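Undergrad: Attaching a predicted model along with its sequence, questions to come.
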Amino acid sequence: MPVRIGICGLGYMGMVYLDKALKMGDVEVSALIEKDRDKLNLLRCRFNIPCYEDYRNIENGIDGVVIASPASTHFEIAKFFLEKGVHVFVEKPLALTYEQAFWLSKIAESKDLKIQVGFLERYNPAFREGVKYLEDPIFFEARRIGPYPQRSVDVDVVLDLMIHDLDLLSFIKKERVVSIDAGGVNFIGEGFDEAFAVLKFEDSTKGIFIASRISSQRERSLRIIEEERIVNIDFLNVRLSIQSKKLGSTDTKIFECEKKDLVKEELEDFIHYIKGEGEPLTKARDTLSALYLAEKIKEAIGNS
């Protein structure tokens, strides 16, 4: 039996998920939800799939739902489907606040349901290969910058971009953050369009995070320094370089990692997760700390 899923929000990412899902043999797309009537009518003409303007009106049963609607709607929609007994995949962020995200994970656990969060960079081959070389990081530097996106943006740059790197940091580093210094600037949107944060951990490790959606340049990188090596991860070009310490110099090895379809991989993980055939890289519980740090960074920016 195929897994029946609905897709809620057919903007840019929603259409990407739809394209991948339609090509998966063990998946049946049983519902499309989009509040834009013009777009919904186009979907009705193009696909032989039941379409709904309101997610609360779905008539046919679904096993799981992919939520790719604006971030401000994630909590409300995810809560509705969980309470209906439906497994949930949510594009990042899971919710706008840590409290909301924690509440969703508690609902899922109480009903033995699955929640997965869409953090694509966890699937990036350069990152997955790079973490194999890590032993004891002492410094992190993350840069995620680019032009203002054409897609819908209803959250600030911390929840839109920086949260990717906070999630990666939380995966690598388990120690508690003891201090945060941060700043941000509004330029186009209502929230911060550029922000930085300096985090210090209880073991004195530090991390610098820079995120911007008003840059003319594009960069998505993570630099991790240890006593004996530096691990450089280039997410855009899927490239990894390792600088190893030598007497008076460094020896650098460069790895060109195989590019993969990351959206397909995370969607396949969700389907396997529903079927009880494995766990994804980004279960809801595992992503809560990134949202917690994002909240604290936003508070620090507000107090700066």
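TA: Cool, the structure landed.

Undergrad: switch to C-alpha atoms for all contacts and neighbour counts from now on
TA: Noted.

Undergrad: Where does the residue lying closest to His272 once chain neighbours are set aside sit: helix, strand or coil?
TA: Leaving aside its chain neighbours, His272 sits nearest to Gly278 (5.8 Å; criterion: C-alpha to C-alpha, 6 or more residues apart in numbering). Gly278 carries the three-state label coil when classified by DSSP: H, G, I helix; E, B strand; the rest coil.

Undergrad: Gly278 and Gly64, how far apart?
TA: Look at Gly278 and Gly64: by C-alpha to C-alpha, to the nearest Å, they are 16 Å apart.

Undergrad: now swap in Ala142 and tell me
TA: Applying C-alpha to C-alpha, the value for Ala142 to Gly64 is 34 Å.

Undergrad: What residues does Ile301 make contact with?
TA: Contact analysis of Ile301 by C-alpha atoms under 8 Å, 6 or more residues apart in numbering lists Asp181, Ala182, Gly183, Gly184.

Undergrad: now, which of these lie within strands?
TA: Secondary structure assignment by DSSP state E places Asp181, Ala182, Gly183, Gly184 of the contacts of Ile301 in strands.

Undergrad: next up, a second structure to put side by side with the first:
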Amino acid sequence: IVEPKYIRAERTSGYTFRSTDIGVVHDLMIHDIDLVLSLVCSPLHSVEAFGVTVIGGYEDVAQARLRFENGCIADLTASRISPTIARSFHAWSAGGCVTCDMHTREVKRFAPSDALRFGPAPLDMARQPGADIEQLKKDVFGHFVAVETLPVNASGPDALTQELTEFVDCVRNRREPHVDGEQALQAMIVAEAVLKSLAAHRWDGHARETIAPPIHGSTIHRDAA
């Protein structure tokens, strides 16, 4: 992925009753923040976020939009009270789009084909008398938009196991990890900016904003900054 201009990430799961001392931003969204920062080589410009608490004392659902100085926008969704498990990551650039399903470990790349770049425009073809619209629909993916499934080692260990294995290897062999302390710190700084924006979002417009619906008395109130 070269110079992504738009990124969308979704990370959802059911409520596990683990990590109850933190919210979903530090529990789940932090991983996608780290991925975004590894792809976008630009300072962060602004953060907008909101969240909902349903079960405990911290946010269980969070939505954040990160804007970078080079124009890239990243929309991140995290939920730990979802009936479905999702680990998706989409990145758009001038050259096309890459989609990653990290739950099934499937990666696909979509890019304009030579037929789309150098051939007759599909819309012009559709306007021709007697145009076969149904065939043009079928030709969108494959003929006009090239679709490539990228190889992924689906039989390897999960990300957490790899992380712990690399940590032990770095300690034993005194080498630098793929994600060093500075990179981890930058992800934490962005996560804190997300939480600050989340706390400032006013659901009811009052000075003491509500960042969660009143479900079983679990509503959180935080003083406005």
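TA: Nice, thanks for sending it over. The model shown is predicted, which means the values in this text are computed figures rather than measured ones.

Undergrad: care to give me the TM-score?
TA: Once superposed, chain against chain, the TM-score is 0.71 (TM-score structural alignment, normalised by the length of structure 2); 171 aligned residues with a C-alpha RMSD of 1.5 Å.

Undergrad: Read off where the longest helix seen in structure 2 ends up in structure 1.
TA: Assignment by DSSP state H gives helix 181-200 as the longest helix of structure 2. Alignment of helix 181-200 of structure 2 against structure 1: residues 284-303, by TM-score structural alignment.

Undergrad: Could you do stretch 90-104 of structure 2 as well?
TA: Mapping stretch 90-104 of structure 2 onto structure 1 (TM-score structural alignment) gives residues 223-237.

Undergrad: For structure 2, which segments count as helices?
TA: Here structure 2 has its helices, by DSSP H, at 24, 30-39, 114-118, 122-127, 133-139, 159-173, 181-200.

Undergrad: Now do the longest one against helix 30-39, angle only.
TA: What it means is helix 181-200 of structure 2. Here helix 181-200 of structure 2 points in a direction 120 degrees away from that of helix 30-39 (axes from the mean of the first three to the mean of the last three C-alpha atoms, to 10 degrees).

Undergrad: Make JSON lines out of the contacts of Ile301 of structure 1 and add neighbour count and distance to Gln150 of structure 1.
TA: Shown next, in JSON lines, are these (neighbours: other C-alpha atoms under 10 Å; distance: C-alpha to C-alpha, whole Å):
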{"residue": "Asp181", "neighbour count": "17", "distance to Gln150 of structure 1": "30"}
{"residue": "Ala182", "neighbour count": "21", "distance to Gln150 of structure 1": "27"}
{"residue": "Gly183", "neighbour count": "19", "distance to Gln150 of structure 1": "25"}
{"residue": "Gly184", "neighbour count": "24", "distance to Gln150 of structure 1": "21"}
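
Undergrad: Looking at the residues you listed, which is nearest Asn41 of structure 1?
TA: For these, the residue nearest Asn41 of structure 1 by C-alpha to C-alpha is Gly184; the value is 40.3 Å.

Undergrad: how much space is there between the alignment partner in structure 2 of the closest one and Thr20 of structure 2?
TA: Counting by TM-score structural alignment, Gly184 of structure 1 lines up with Gly51 in structure 2. Separation of Gly51 of structure 2 from Thr20 of structure 2 (C-alpha to C-alpha) stands at 16 Å.

Undergrad: Equivalent analysis for Ser13 of structure 2, please.
TA: Ser13 of structure 2 sits 14 Å away from Thr20 of structure 2, going by C-alpha to C-alpha.
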